[in-house]
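S.K.: Predicted coordinates and the sequence they were generated for:
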Amino acid sequence: MSGFLSLSFRKIKQDLRAELTEASVTGSILSVLVGLFMVYLVAAQISEYRSIKTETNVVLDHYSSAVGDNTQDSAEDTLQINFNISFPHLSCEYASVDATNFMGTHDAGLASRVSKVMLDKSGKQIGPFEERKHPVKHTDDMAPLEHKELDRSLKINIHDFEDVRRRYDVLIVNFFTPWCHWCQKLEPVWDEAAGKMKEIDDDRMVIRLASVDCSGESGSKLCTEKRIDAFPTIMVFRRDDLKDAHHERYHGERSVTSIVNWAQHFIDQAMKKSPKSQAVDHNADGEVDSHIGVGCLIAGLLHVQRAPGGITIQAKSDGHEFNWATMDVSHKVNHVSFGPFLTDTAWKVMPAHIAQAVGSLDDRDFSSEQHIPTTHEHMIKIVKNVVELPSAWRIPPVIAHGYVVHSNNIQRFAEVPSVRLNYDILPIIVHVQSKFETFYTFLTRLCAILGGVFTITGIVSAGVDAGMASLTQKDRLGKLG
């Protein structure tokens, strides 16, 4: 037993402490300061123990399975693209979304879900846009008009437009250009329909069909004022329209019978046989033929191959020609992201710098200069981030695709105005591992703090006591002067 006791920490006997130790003012001050300092260090160490440590590594993408990325998205070698973009001056009727890959192959989206919502002039949503079930039909058996026959459709321009509009309850205008193939096919049909409507109106000044040549100087000013970008465009104007009123447009079959039947609805409205409406379904096919949205919100998602590619949004139509000089594709990016949608929990636990990179383009506006064809190009570099959380949280790894973007405007009259989202997927993964400090590390550091402070305090105390003793000795000997 005595041998075991010899191995233990030896201590001073209680009755000898008073003989071997003494109190001092410097010792008391030092003890208080050291005690406060030790409390601060222990509290800081406890806070450090409770905080999350983050370690970031960059690895090649083919090591994704080693960092917890076992999702179906990686296994199938596809990438989901999510977008929500507003176009205040591009009609949903003409807006087209096309996905291409780095080889230039169109329709590169393996699966897609895209929806369009019509916007009014103030940017408010009017309602969903339904794609046309059938292509625009044309009457092909009518001969081109001779110049002497062109008086049945009233020719107007910017100088007399307002006077003519006030003269009739309803004025239906065909905006055209001579170089437009579809306008040439519509010309004899429109003139014939104008003659029939003139007979039906019988000088009651209720309705009249008119035409505006957008290639002439006076006509082009009117077309620019009414934001006519597609030819032919058939638009309805009413005598009692407000200044910023929305105007119906004709989207039905381009035949005399269809146009006359459609125009008859406006005669009935003017004669109070039916209520006024800007949503006319003249052929009873369940499809509204008079859309009133001047803008379009395009939202959806695409599944594409994990390879460089792009998404192009521009105007397309099988029955119209476009004036690219006035086409305006100004837009606001409400949201663009890559990969599956993140849960609320994922957003909360994700590091702030990664969360910010997930939607780098969000809520940004891009404007085109007036009357200058402008293409907006967004170059996007995508990086996959895998965030592993502490195991105690029991939350699976969060996979988020951040990106950096550089935007550029291309202004060339030979360039078709469009919005391009060109993306490139970098073959790396940023692996962020978050974890708590282990308990044994906490204990080790705590012991180091206590032992280190005690040891340093002893050294400092001994030095102070030695210095004080030396000064006292010199004072007794009279050596301090």
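M.R.: Structure's in. What do you need?
S.K.: can we go C-alpha only for contacts and neighbour counts from here?
M.R.: Fine.
S.K.: Which residue, other than its chain neighbours, is closest to the residue positioned nearest the centre of the chain?
M.R.: Taking C-alpha atoms, centre = their mean, the centroid of the chain lies closest to H335, which sits 1.8 Å from it. In space, and not counting its chain neighbours, H335 is closest to D362: 4.6 Å by C-alpha to C-alpha, 6 or more residues apart in numbering.
S.K.: How many neighbouring residues does that neighbour have?
M.R.: When neighbours are counted by other C-alpha atoms under 10 Å, D362 registers 18.
S.K.: one step back: can you list the buried residues in the host helix or strand of the residue nearest to the centre of the chain?
M.R.: For H335, the host element (DSSP states H and E) is strand 331-338. Neighbour-count burial for strand 331-338, counted by 16 or more other C-alpha atoms under 10 Å, picks out H331, K332, V333, N334, H335, V336, S337, F338.
S.K.: try this one side by side with the last:
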Amino acid sequence: MISASKLKSVDFYRKIPRDLTEASLSGAGLSIMAAFSMMFLFGMELNSYLTVSTSTFIIVDKSTDAEFLRIDFNISFPALSCEFASVDVSDVLGTSRLNITKTVRRFSIDPNLIATGSEFHPGPVPKINRHGDDIEEEYADGSVSLTADNFEKFARQYPILVVNFYAPWCYWSNRLKPSWERTAKIMRERYDPEMDGRILLGKVDCTEEGGLCRRHHIQGYPSIRIFRRGSDVKENHGHHDHESYYGERDTESLVVAMEILVAPVPREFHKQALDDKSGQTIDTSKRPAPLTSGCRIEGFVRVKKVPGNLVISAHSGAHSFDPSQINVSHVISQFSFGKQLSPQMLSEVKRLSPFVGGSHDRLTGRSYITNHADDVNANATIEHYLQIVKTETASRKSSREFKLLEEYEYTAHSSLVHSLHIPAAKFHFEPSPMQVFVTEVPKSFSHFITNVCAIIGGVFTVAGILDSILHNTIRLMRKVELGKQF
């Protein structure tokens, strides 16, 4: 066996008897300074060890062509009616979808962007096959011309008032005019205003009665509105509660629709309802008219990951629009791409990539308002150009497991464009073929321990050297003072 004396011979840390050592004030001061230095450097190293370290790479987007990109939005249009507001998407591959309603909701709003009721259900775009009578023949005016001066009088007088808001220059209005006048004449014969008086058909020329048409939120021509006595509530901030007719526009269909409207109204004289000889079911296609001239559109759409457009404008296949009267001013509450991250996931992204995140929804809170009283802003289309970059963050859950977090950031540039076509709010988006990849870099605990040992040993050694220099310097100065130098 190895003896204790031989084992002591390999001692790296030989001890000096304590009575052979001498303490000094300079050594004590350096020892205190060294201790504080060790504590400070240890704290810095510990903070560095606990701080997240990441690496950022620019790589080709790994998404496949079959993947879709989700666009979430919440946009308020103070002057665009929900009746004709349409959300359309298209892309460079030729894909086009018009009037998306399945994932989009609409709410009528007042000029202060406050919702005036429940969700507005515009329904699908009506497909009208008969826009008027096919046979052209002489006809006489049967409907009553309404103006701002006599409109309220007729609305209070008749239980059912059906009004055709039209424009003389409108193609669809001119197609409707003959059948509308014939229908009005037939209804006057069946329900004489003096003997019965349950229904009256009227018309309003919106080029002459612009204020009256704006009060009833008319933005497309022709608009057929159904007013029922007692249901047109004006005390509720001026809102009008009535319906719009979207059925066929030939005389036969209009007469059947009018009869259906009259049927539930109490009558003093029995009238024979129209017998539909063909036996087919007539769809009157009625739905509530917009309460106000504004609309909030919210929801989401899915588009392919290729350059494309999201367009919001007034759209109808059976109505005409006056471009100078369409105002697409809007306030954006949300416009973002990709999946919605939870607060916890968003916090994790910010922790790992504080300089990358923060621009995923640049348009939030932005207002784009044009004053139509100024001719310069008439027929104004507002366009937004968005360039999208995908950021993928790899968060380390364990030593071998990562969790990928996806976020889409974009830049936004907006402009006002004058056009002869119907104004629209256009969002042009262009996904980048590159993506930012951020990964968390783990730190070795052994590296941390090594640095801590280096700090302690290094500070101890440097302090020892300084103490030796200081001690020898003091001894030399004392010898000089005693004259023992030479």
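M.R.: Happy to help now that I have it. Only a predicted model underlies this, so the values are computations on that prediction, with no experimental measurement involved.
S.K.: Looks like the residue nearest to the centre of structure 1 contacts V358 (just checking).
M.R.: No. H335 of structure 1 lies out of contact with V358 (C-alpha atoms under 8 Å); the separation is 9.8 Å.
S.K.: What residues of the helix or strand hosting S48 of structure 2 count as buried?
M.R.: Assigned by DSSP H and E, S48 of structure 2 belongs to helix 25-50. Across helix 25-50 of structure 2, burial judged by 16+ other C-alpha under 10 Å covers G27, L30, S31, A34, S37, M38, L41, F42, E45, Y49.
S.K.: Then stretch 189-206 of structure 1?
M.R.: Quick answer for stretch 189-206 of structure 1 (16+ other C-alpha under 10 Å): V189, W190, D191, E192, A193, A194, G195, K196, M197, K198, V206.
S.K.: Quick one: these as TSV, columns for distance to K381 of structure 1 and secondary structure too.
M.R.: Shown next, in TSV, are these (distance: C-alpha to C-alpha, whole Å; DSSP: H, G, I helix; E, B strand; the rest coil):
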residue	distance to K381 of structure 1	secondary structure
V189	51	helix
W190	51	helix
D191	54	helix
E192	56	helix
A193	54	helix
A194	55	helix
G195	59	helix
K196	59	helix
M197	58	helix
K198	60	helix
V206	59	coil
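S.K.: residues touching the residue nearest to H335 of structure 1, list them.
M.R.: Counting by C-alpha atoms under 8 Å, 6 or more residues apart in numbering, D362 of structure 1 touches V333, N334, H335, V336.
S.K.: separation between the last one and D107 of structure 1?
M.R.: Distance of V336 of structure 1 to D107 of structure 1, computed by C-alpha to C-alpha, to the nearest Å: 19 Å.
S.K.: Likewise for K226 of structure 1?
M.R.: To D107 of structure 1, K226 of structure 1 is 33 Å away according to C-alpha to C-alpha.
S.K.: Between those two, point out the one with more neighbours.
M.R.: Remark: of K226 of structure 1 and D107, D107 carries more neighbours, 15 against 12, as counted by other C-alpha under 10 Å.
S.K.: What does that one correspond to in structure 2?
M.R.: For D107 of structure 1, the aligned position in structure 2 is occupied by S96, per TM-score structural alignment.
S.K.: which residue ranges form the helices in structure 1?
M.R.: Applying DSSP state H to structure 1 gives helices spanning 2-5, 14-20, 25-50, 72-75, 161-167, 181-201, 217-225, 256-270, 344-349, 352-358, 439-476.
S.K.: Out of the ones you listed, indicate the one that is most buried.
M.R.: Highest mean neighbour count of the helices of structure 1: helix 181-201, a mean of 20 (counted as mean count of other C-alpha atoms under 10 Å).
S.K.: Next, the angle helix 256-270 makes with that one.
M.R.: Angle, helix 181-201 of structure 1 to helix 256-270, by axes from the mean of the first three to the mean of the last three C-alpha atoms, to 10 degrees: 50 degrees.
S.K.: Pull the residues that contact helix 181-201 of structure 1.
M.R.: 138-140, 142-145, 149-150, 152-153, 176-178, 207-210, 231-232, 254-257, 259-260, 263, 319-321.
S.K.: Mind putting the contacts of D362 of structure 1 into JSON lines with distance to N84 of structure 1?
M.R.: As requested, these are arranged in JSON lines below (distance: C-alpha to C-alpha, whole Å):
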{"residue": "V333", "distance to N84 of structure 1": "6"}
{"residue": "N334", "distance to N84 of structure 1": "5"}
{"residue": "H335", "distance to N84 of structure 1": "5"}
{"residue": "V336", "distance to N84 of structure 1": "6"}
